[in-house]
Each structure stands twice: as structure tokens, then as C-alpha cells.
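Enquirer: Sharing a model prediction with you, sequence too.
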Amino acid sequence: MKPFILAGTLGLSLLLSGCVISVDGDGHDGYQSDWQKKERSNRKEVARLQPNLSTGEVMDRMGVADFSEFVKKGDDQYHVLYYRTQRKDDDGVTTKDECTPLVIKNDQLVGWGDSALNMLNQ
């Protein structure tokens, strides 16, 4: 009788262990929804930006940038903040081509997007 109970308990535990693997079952993991929420939130905040915001105001709204660059041209100081707004490759790594650049000149937001960045590079 004991071997039967032991074998039954072992068999039942093996069968039930597979139930833990897929609890959600919708095919989406938490990581995927996290980056999608972040991109959506960043796009929403970029759409609400106004010229002449200070660096502090931008960072209060947007949070920590995915990338940050600083350039000095003559007497002007440029700070470029990159925020992830789109996914290009499903590799789990954020790259600059997946981000929207925000260009800040002398602590004032002067533009965002590729055209603002291109203006800085001229």
C-alpha cells in the first residue's frame, strides 16, 4: 500500500508541476508590456512638450533619458536627451535609432526629433 501511495504522490506532483509554467497564457510576458508602456508614455510626453522648457522641466516630465549627449559650440551648450519611442529590433537592447532626440540649448528646449538633431549637426 505504501509503494502505491508513494508512486501516486510522485506521479501527481509531476503532473501538477507543468501547471506552474503557464499561468497567464496570453502569450505576452511582462517585459514586452513594460517597454510598450514606456514607449507609449514617452510618445505621449513628447507630444506635450513645449519649446523653451528648461532641462529640469523636461526631465521632470520625461524621466531619465535612455541616452544623453553634451556638445559645446562656441558660447552655446547643447544637451541632447534620447528617449525610446519606437522599436526597430526585437533584441531587448535600446539603440538611438529607436529614440526621439530632445535638443536643449543653453538650458532651453529648442526642438526634438531628427530635424532638430540635424540642425545641431550643421
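Expert: It's in. Treat the numbers as computed from the prediction; the structure is a model and nothing was measured.
Enquirer: make it CA atoms for all contacts and neighbour counts henceforth
Expert: Fine.
Enquirer: Residue 51 touches residue 105, doesn't it?
Expert: No - if you go by CA atoms under 8 Å, residue 51 and residue 105 don't touch, sitting 10.7 Å apart.
Enquirer: Show me which of the two is the more surrounded one.
Expert: residue 105 (21 against 11; other CA atoms under 10 Å).
Enquirer: what sits against that one?
Expert: 76, 77, 78, 79 (CA atoms under 8 Å, 6 or more residues apart in numbering).
Enquirer: number of nearby residues for the nearest residue to the second one once chain neighbours are set aside?
Expert: Same thing as residue 77. Nearest non-adjacent residue to residue 77, counting by CA to CA, 6 or more residues apart in numbering: residue 106, 5.2 Å away. By the criterion of other CA under 10 Å, residue 106 has 15 neighbours.
Enquirer: and the comparison structure, right after this:
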Amino acid sequence: MNKKVITRIVLALAAYFVFVMLVVIFYDDSPDQMKWDDREAYNRQFIAKIKLNEFTFEHALEELGSPDITEAKQIDDTRFQVMFYRTQHVKSDGITTQDECTFLLFIDGVLKEIGLGNNYPDNWKIITPYQQST
């Protein structure tokens, strides 16, 4: 190979390296910026790996972004927070509903339960077992 070809290869590699570094530094890859179908897939894959009692409310916000639906309640000194993340497309109406989501139940900031949104009981009946065990 002559010197001209080698120079062009080195310049191309250098340009590629600069491009990759710019993408890594400036591209915001948070779930909030994803298209809805990509975010659903990301949420499903991430939630499948979560371990109960080891995942916190703050981790959820960092890794999954803002929830699609959220509810919170405090009973005595115990804080209950339920976050719904969209994980399955049901109807193309532009509105995210609980039956399209997976819920994460946090008690005092620690994940205690994961379930499909359509299995989420109304009126906070889900917290009754946790009240009795405290």
C-alpha cells in the first residue's frame, strides 16, 4: 500500500472516532426521549431484571424516567408510591391507561411489588397486606 491510502484510512478512522465521541458525550439516551414503541420495549426489558427489595424509587426515576401514571399515599408513617410504566400497547388513542402499564409499588422508597396495571386493585386495596405486616 502506498502512503496516500494509509493516510486516508487513518483520517477516516480519526473522523469516525471523533463522531462516536460526540455522540457519546452529547446524545441524551434517556427513556423520556425514546419513541413510544422503543420505550415500551425498554421498560419491559428493564423491569424484567428488577429485584424486589433492592430497587428504589430513585433508581426507577433514573433508569426508567418519569412514570406514565403515578399515585401516592401515606398511612401513618408509611409512604406508598405506585408508578405505572407503559409496557404493552393496547389501543392507539394517544392515552396511556393502567391496562397498558406495569406497576411498581414502592413502600418507603423500596420496591415491594411488580404487576400488570390491569391487575392493580382500585382504591389502594393492594396495600392492606403490607399494613398488617408492619
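Expert: Ah, there it is. Remember, it's a predicted structure, so these values are computed and weren't measured experimentally.
Enquirer: picking up where we left off before, can you tell me which residue in the second structure aligns to the residue nearest to residue 77 of the first structure?
Expert: Residue 106 of the first structure maps onto residue 108 in the second structure when the alignment is built from TM-score structural alignment.
Enquirer: Contact partners for its match?
Expert: 78, 79, 80.
Enquirer: how about 10 Å then?
Expert: Counting by CA atoms under 10 Å, 6 or more residues apart in numbering, residue 108 of the second structure touches 56, 57, 74, 77, 78, 79, 80, 81.
Enquirer: Tell me the spacing between the closest residue to the second one other than its chain neighbours and residue 21 of the second structure.
Expert: Yep, that's residue 57 of the second structure we're talking about. Spatial nearest neighbour of residue 57 of the second structure, chain neighbours left out: residue 109 (5.0 Å); criterion: CA to CA, 6+ apart. According to CA to CA, to the nearest Å, residue 109 of the second structure stands 36 Å off from residue 21 of the second structure.
Enquirer: Please identify which of these two sits among more neighbours.
Expert: Higher neighbour count among residue 109 of the second structure and residue 21: residue 109, with 17 against 12, using other CA under 10 Å.
Enquirer: Next up, the contacts around the residue nearest to residue 57 of the second structure.
Expert: With CA under 10 Å, 6+ apart, residue 109 of the second structure has these contacts: 53, 55, 56, 57, 58, 59, 78, 79, 80, 81.
Enquirer: Now do the strands in the second structure.
Expert: Along the second structure, the stretches classed as strands by DSSP state E are 69-75, 78-86, 101-107, 110-116.
Enquirer: so which of these comes closest to residue 14 of the second structure?
Expert: strand 78-86 (40.6 Å; CA to CA).
Enquirer: distance from the closest one to the first structure after superposition?
Expert: With mean CA distance after the TM-score superposition for the first structure, strand 78-86 of the second structure departs from the first structure by a mean of 0.5 Å once superposed.
Enquirer: ok, back up a step: look up how far residue 48 of the second structure lies from the match of residue 106 of the first structure.
Expert: Residue 108 of the second structure is 22 Å from residue 48 of the second structure, by CA to CA.
Enquirer: ok so, going back, and the match of residue 106 of the first structure, how far from residue 119 of the second structure?
Expert: 22 Å.
Enquirer: And residue 61 of the second structure, by the same measure?
Expert: According to CA to CA, residue 61 of the second structure stands 23 Å off from residue 119 of the second structure.
Enquirer: Around residue 117 of the second structure, count how many other residues there are.
Expert: Applying other CA under 10 Å, we find 21 residues neighbouring residue 117 of the second structure.
Enquirer: so it makes contact with residue 104?
Expert: Yes - proximity of residue 117 of the second structure to residue 104 meets the contact threshold set by CA atoms under 10 Å, at 9.2 Å.
Enquirer: who touches both of those two?
Expert: What both residue 117 of the second structure and residue 104 touch, as defined by CA under 10 Å, 6+ apart, is the set 83, 84, 85.
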